[in-house]
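Visitor: Turn this into a model:
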Amino acid sequence: MRRWISCMAISLSLLSGTALAADQNTHEAADRWVQTIDQGNFGQSWKDADAGFQANVSEIQWTQTLQQIAAQTGKMLKREFKSEEVKSDLPGAPAGKFKFVVYQTAFEKAPQVTETVVLIETKDGSWKVTGYFLK
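Guide: As a prediction, the model looks like this:
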């Protein structure tokens, strides 16, 4: 199963003094966001996403898409953090710092799913979801 909701990526700060904080912030932001989806708060996950994400998909479209995915996958049983990957200069993506946070996730009806949350660093230094896909 493959779904691109928004095409973006994420990146970690190049300054060694802020690298650990950036890693923690992005990982925590991704964790909170997927937990919102796990709880069925699809509209809230859209509201918590980056403006670029919101510009690419309406709240109604997002909610409907997640309802369809939930019907196909069932309840989330286990999610294991796998990796974070820094990327930049992505074709079609705005300039910025991006990071991919990857999980191996087991759902009731889909026991082996790679779940990727894509974050972008905002102007205030926080990280927001700008993409999400399942494979």
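Visitor: contacts and neighbour counts: CA atoms only from here.
Guide: Noted.
Visitor: Please spell out which residues along the longest helix along the chain are buried.
Guide: Within the chain, and with DSSP state H defining each element, the longest helix by residue count is helix 16-38. Taking 16 or more other CA atoms under 10 Å as the neighbour-count basis, helix 16-38 is seen to contain the buried residues 22-23, 25-27, 29-31, 33-34, 36-37.
Visitor: farthest residue from the center of this structure?
Guide: Checked against the mean C-alpha position of the chain, the extreme residue using CA atoms, centre = their mean is residue 17, at a distance of 24.8 Å.
Visitor: just the strands in the protein please.
Guide: Listed in chain order, the strands of the chain (DSSP state E) span 76-87, 98-107, 113-121, 127-134.
Visitor: Make JSON lines out of these and add mean neighbour count and distance to residue 53.
Guide: Output for these, formatted as JSON lines (neighbours: other CA atoms under 10 Å; distance: least, CA to CA, whole Å):
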{"stretch": "strand 76-87", "mean neighbour count": "15", "distance to residue 53": "17"}
{"stretch": "strand 98-107", "mean neighbour count": "23", "distance to residue 53": "13"}
{"stretch": "strand 113-121", "mean neighbour count": "24", "distance to residue 53": "10"}
{"stretch": "strand 127-134", "mean neighbour count": "24", "distance to residue 53": "5"}
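Visitor: one more to put side by side:
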Amino acid sequence: MPKTLIFIFATLFLTLPSQAYAHTSDAEAAALAWLEAIDSGQYEQAWESSSPLLKNPLSPHMLERTIGAARRDFGTVQSRRRVSVIRETSMPGAPRGDYAILTFQTRFENRPQITETITPHLEEGTWRVSGYYVN
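Guide: All right, here's what the predicted structure looks like:
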């Protein structure tokens, strides 16, 4: 194999993981910013930065009621640690695209171990939260 071809393959293999990491890093940054808005009670801000996949079925008030009900007895966030990231190109009931499923182990004031799953969706170059689940 010519040296030029080997160099091209080596360059591709070295840059692909860094591009994937950059996408994951950007998706996580969007998820954490959204969670910070939710944690501080800024539901309107969280709703504004959400994906249309989340905004279309929910008004800002419905988002507040839904998440408020799910987290009502938890208290304030004490810590949050990412435990996994899974990349997908499709999600149930959603259009094909680039999704990241981030799972966080979160410690709340009244609940020491809650799993939060948040799903950002890449839309026109910007990661926007399209789903949030707690258990």
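Visitor: TM-score of the superposed pair?
Guide: Aligned and superposed, the two chains score 0.81 in TM-score terms (TM-score structural alignment, normalised by the length of structure 1); 120 aligned residues with a CA RMSD of 1.5 Å.
Visitor: related to what we said a few turns ago, what's the closest of the strands of structure 1 to residue 62 of structure 1?
Guide: Taking CA to CA, strand 127-134 is the member of the strands of structure 1 nearest to residue 62 of structure 1, at 10.9 Å.
Visitor: Reformat the strands of structure 1 into CSV and put distance to residue 55 of structure 1 next to each item.
Guide: Below are the strands of structure 1 laid out as CSV (distance: least, CA to CA, whole Å):
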stretch, distance to residue 55 of structure 1
strand 76-87, 22
strand 98-107, 18
strand 113-121, 14
strand 127-134, 10
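Visitor: which one of those strands lies closest to residue 46 of structure 1?
Guide: The nearest among the strands of structure 1, by CA to CA, is strand 127-134 at 9.0 Å.
Visitor: compared with structure 2, how much does that closest one deviate?
Guide: If you overlay the two and look at strand 127-134 of structure 1, the average distance to its match in structure 2 is 0.4 Å (mean CA distance after the TM-score superposition for structure 1).
Visitor: what range in structure 2 matches that strand?
Guide: Equivalent residues of strand 127-134 of structure 1 are located at 127-134 in structure 2, counting by TM-score structural alignment.
Visitor: Just want the angle from the longest helix of structure 1 to strand 76-87.
Guide: Using axes from the mean of the first three to the mean of the last three CA atoms, to 10 degrees, one finds that helix 16-38 of structure 1 and strand 76-87 are set 150 degrees apart in direction.
Visitor: Any chance you could list what contacts helix 16-38 of structure 1?
Guide: 12-13, 42, 44-45, 48, 75-76, 84, 99, 101, 117, 119, 126-129 (CA atoms under 8 Å, 6 or more residues apart in numbering).
Visitor: quick revisit: distance from the match of strand 127-134 of structure 1 to the middle of the chain?
Guide: If you compare the mean C-alpha spot of stretch 127-134 of structure 2 with that of the full chain, they lie 5 Å apart, counting by CA atoms, centre = their mean, to the nearest Å.
Visitor: Same question for stretch 42-59 of structure 2.
Guide: A distance of 13 Å separates the C-alpha centroid of stretch 42-59 of structure 2 from that of its chain, computed with CA atoms, centre = their mean.
Visitor: what stretch of structure 1 does it fall on?
Guide: Mapped onto structure 1 using TM-score structural alignment, stretch 42-59 of structure 2 covers residues 41-58.
Visitor: That stretch: which residues count as buried?
Guide: Along stretch 41-58 of structure 1, these residues count as buried under the neighbour rule (16+ other CA under 10 Å): 42-43, 45-46, 48-50, 52-54.
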